[in-house]
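Asks: model this:
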Amino acid sequence: MSDIDNDLMFQILCSSLLMRCVLVFSGLLFCVLVTGVITDAIKDAVSRPRPGFFWRCFPDGRGFFDNVKKDVLCIGDKDVVKEGHKSFPNPKRLVSFYLFGSVVP
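Replies: Okay, the predicted model is just below:
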């Protein structure tokens, strides 16, 4: 084989390797994006409080009770309280599950 054939084979091999790397990277990026959307949707639907939710809802440590509605009033910041309800599921577990499903046929 001549040097031209060797150079052509090397270029084909490099382009094939580069294409595989691009496909793997794009697959991982897609996995992270889809998993993030699914995780946020499930967290909003399930809405199980985190362990520190009491301190998010009552920053001063005292609870307030509404006598008219017969319910507890949360006085914490609305965004902080909303994030306190997002404890399930763990996004790392969903990413590992997705990768396992995509690697194992």
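
Asks: going forward, measure contacts between C-alpha atoms and count neighbours the same way
Replies: Noted.

Asks: Next up, the contacts around residue 24.
Replies: With contacts defined as Cα atoms under 8 Å, 6 or more residues apart in numbering, residue 24 has no neighbours.

Asks: Apologies, that question was intended for residue 31.
Replies: So residue 31 contacts 95, 98-99 (Cα under 8 Å, 6+ apart).

Asks: one more to put side by side:
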Amino acid sequence: MDVADHVSEVSLRAVLYMIFMWLDKQTPFIRHIEEEELWMYRYPSIPSIVPKWGLYILLVLIPAILFLIEYAVNQRLKDIIKGFYALTLVYMINGIFTVMLKLLVGRPRPNFFMRCFPDGYGTDINHCTGEYRGHMDGRKSFPSAHATFAFSGMFFMTLRMCRILQIKDPGRHKGWKCLTVIIPVIFAVLIGVSRTCDYHHHYSDVLFGAIMGMGISYFVYYAYYWAEGMSPDEIRKSLANFY
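Replies: Here you go, the predicted model:
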């Protein structure tokens, strides 16, 4: 990659990040809630087990550690840069899709009632007495952003580790390799489950978020690495079969 390629890649991510930040500040769809449904949203409002800052640290720290280990072993800076661009694109695409769905669906969180009425009293959810930002965020349950980001980032690292450790090749230490590559996904699972334990999300929010995050991650990984190790003739044949 030359300088122009790097500028193009960085500029794309900067634009996507600005779109994400703009969308994140928009008001979600105000979904009608029947009084008989309120029992689903009366769970306590407690702090997140994994706060946003903790999630962001994890999304940066784990890939950074793995990239450093990979560079120390292979000394291939170009491959690290390629992986960095792919991972950051995963985060940007995932973030935009997640926020768009949150705004369009407008599903209340399990603790929405307590966000709307902090004192625990009230029935007209169209006239909340709680903090505006708090109860508006309470209408952004689907999908779980913690789940989409955790699974997109950690599943990407799992795919990359499978490639680096040559998981498909026969040889010794197969069990250790399998255990190693699945560790990032275990972190993602724990983060997703925590969102149901602190009543910030329904189970379906987390499940869909996990599937969506892994889907985006696989798509970007395939786009960046599908032709790796193939000769020009093999690439042409593959493209011919694809189209």
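
Asks: mind checking which helix or strand the nearest residue to residue 65 of the first structure once chain neighbours are set aside is in?
Replies: Excluding the flanking residues, the one nearest residue 65 of the first structure by Cα to Cα, 6 or more residues apart in numbering is residue 72, at 4.4 Å. Secondary structure assignment for residue 72 of the first structure, by DSSP states H and E: strand 71-73.

Asks: after that strand, next one along is what?
Replies: Strand 71-73 of the first structure is succeeded, C-terminally, by helix 78-83 (DSSP H and E).

Asks: Next, the contact list for residue 53 of the first structure, please.
Replies: 81, 84-85.

Asks: Just the buried ones among those residues, please.
Replies: For the contacts of residue 53 of the first structure, a burial check counting by 16 or more other Cα atoms under 10 Å picks out 81, 84-85.

Asks: of all these, which comes closest to residue 105 of the first structure?
Replies: Checking those against residue 105 of the first structure with Cα to Cα, the nearest one is residue 85 at 35.5 Å.

Asks: Would you tell me what the next helix or strand after the biggest helix by length in the first structure is?
Replies: Longest helix in the first structure by number of residues (criterion: DSSP state H): helix 3-46. Using DSSP H and E, the helix or strand that follows helix 3-46 of the first structure in sequence is helix 53-57.

Asks: Quick one: average offset of that following helix versus the second structure, please.
Replies: Taking mean Cα distance after the TM-score superposition for the first structure, the mean distance separating helix 53-57 of the first structure from the aligned residues in the second structure is 0.2 Å.

Asks: That helix aligns to what range in the second structure?
Replies: Here helix 53-57 of the first structure aligns to the second structure at residues 112-116, judged by TM-score structural alignment.
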